[in-house]
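Visitor: Structural data only, the sequence is not supplied:
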């Protein structure tokens, strides 16, 4: 096989296999229900299986002196969020990591959680740490393959 054909095949394989595919990923669904002073959050995979022991990070509102709080879901994929109502603003609850991830933005006032204003970012919406690193690596490999292919074709007159 000629070097140029090999490099083109390599570039095609890297392009096809390097980019994440939503069809191969397990989606995460996060449901929530308001209790008296807390929000019960349950994360499940798209298969219906509980997202057991998923890492959870609770980010307090920007500008507060609170540090992020780390925890985990239980065996049923449950996590209970009970904010400090003296710290008003938008709290963010991240559940999971990498390709199994979801996030809730929870507005809190001194009157409680504004249930109707909770917003959710699902796994299928890209976020800052989701797929960016993989895409950068694939782009760099593709560029290097292209430059290498040109170099080899000029060197060996292919």
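Guide: Noted; the coordinates are in hand. On a predicted model such as this, the values are computed, not experimentally measured, just so you know.
Visitor: going forward, measure contacts and count neighbours with C-alpha atoms only.
Guide: OK.
Visitor: thought residue 4 was touching residue 147?
Guide: No: Residue 4 lies out of contact with residue 147 (Cα atoms under 8 Å); the separation is 11.2 Å.
Visitor: Looking at those two, which is more packed in?
Guide: For residue 4 against residue 147, the residue with the higher neighbour count under other Cα atoms under 10 Å is residue 4, and the figures read 19 against 12.
Visitor: Helix or strand: which one has the more buried one?
Guide: Mapping residue 4 onto the secondary structure by DSSP states H and E places it in helix 3-18.
Visitor: Could you do residue 133 as well?
Guide: In this assignment (DSSP H and E), residue 133 forms part of helix 132-156.
Visitor: Next: residue 32.
Guide: Assigned by DSSP H and E, residue 32 falls within strand 28-34.
Visitor: in that strand, what counts as buried?
Guide: Applying a neighbour-count criterion of 16 or more other Cα atoms under 10 Å, one finds 28-30, 32 buried in strand 28-34.
Visitor: Please compare the first structure with the one that follows:
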């Protein structure tokens, strides 16, 4: 039996395969790898319509909670993955390569969500409204360098201090 990343990547807490953990036990690794490869090729879905100028201020503001909730969920998943990596070993980059790839993928998705928030902010500021977004998770507004071990460890320490 092998442990593979679930097709929901742990973002669905009601998943029947992994029960929200993001990892599932399988006997055939090839099927799971093919399923996750198909999911990776799918592009991040945008919450915004093509023409944002035609929307009213209220309609634009209705998109903001959806984007921020998705951003917070992805940040929470990133923190769960970071806590699952034992940084005290010398081979953690090699042993947990899949987790680091998943961290990078989630960070790219978060960056596209932040770009959508920037588009909304620019649209509202052009109509002379001030905009301030309030995030629900510690990592939502932070850009993470997945290749930097020091930065990842610092983020974990800061998050633990914040929780105390």
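Guide: Alright, I've got the coordinates. This structure is a prediction, so every number in the text was calculated from the model and none was measured.
Visitor: quick one: TM-score?
Guide: Once superposed, chain against chain, the TM-score is 0.29 (TM-score structural alignment, normalised by the length of structure 1); 70 aligned residues with a Cα RMSD of 4.6 Å.
Visitor: Which member of the buried residues of strand 28-34 of structure 1 is positioned nearest residue 100 of structure 1?
Guide: Distance ranking of the buried residues of strand 28-34 of structure 1 against residue 100 of structure 1, using Cα to Cα, places residue 28 first at 6.1 Å.
Visitor: give me the number of residues near the closest residue to residue 94 of structure 1 other than its chain neighbours?
Guide: Of all residues beyond its chain neighbours, the one nearest residue 94 of structure 1 is residue 103 (4.4 Å), with distances taken as Cα to Cα, 6 or more residues apart in numbering. Burial of residue 103 of structure 1, expressed as a neighbour count using other Cα under 10 Å, amounts to 20.
Visitor: For residue 97 of structure 1, see how far away residue 103 of structure 1 is.
Guide: In this structure, residue 103 of structure 1 lies at 10 Å from residue 97 of structure 1, with Cα to Cα, to the nearest Å as the measure.
Visitor: Now the element after whichever strand or helix holds the residue nearest to residue 94 of structure 1, going C-ward?
Guide: Taking DSSP H and E as the definition, one finds residue 103 of structure 1 inside strand 100-109. Elements were assigned by DSSP H and E; along the chain past strand 100-109 of structure 1, the next helix or strand is strand 112-113.
Visitor: Residue 106 of structure 2 and residue 157 of structure 2, how far apart?
Guide: Using Cα to Cα, we find residue 106 of structure 2 at a distance of 20 Å from residue 157 of structure 2.
Visitor: more crowded one of these two?
Guide: The residue with the greater number of neighbours, taking residue 106 of structure 2 and residue 157 and applying other Cα under 10 Å, is residue 106; the counts read 18 against 12.
Visitor: Name the nearest residue to that one, sequence neighbours excluded.
Guide: residue 74 (6.6 Å).
Visitor: correct me, but that neighbour touches residue 111?
Guide: No: taking contacts as Cα under 8 Å, residue 74 of structure 2 lies outside contact range of residue 111: 10.8 Å.
Visitor: In the helix ranked longest in structure 2, which residues are buried?
Guide: Ranked by residue count, the top helix of structure 2 under DSSP state H comes out as helix 97-126. Buried residues in helix 97-126 of structure 2, defined by neighbour count with 16+ other Cα under 10 Å: 99-100, 102-104, 106-107, 109-114, 116-117, 120-121, 123-124.
Visitor: Beyond it, next helix or strand please.
Guide: Where DSSP H and E defines the elements, the next helix or strand beyond helix 97-126 of structure 2 is helix 149-163.
Visitor: tell me what that following helix is packed against?
Guide: Using 3 or more Cα pairs under 8 Å, 6 or more residues apart in numbering; DSSP states H and E as the contact criterion, the neighbours of helix 149-163 of structure 2 among helices and strands are helix 57-84.
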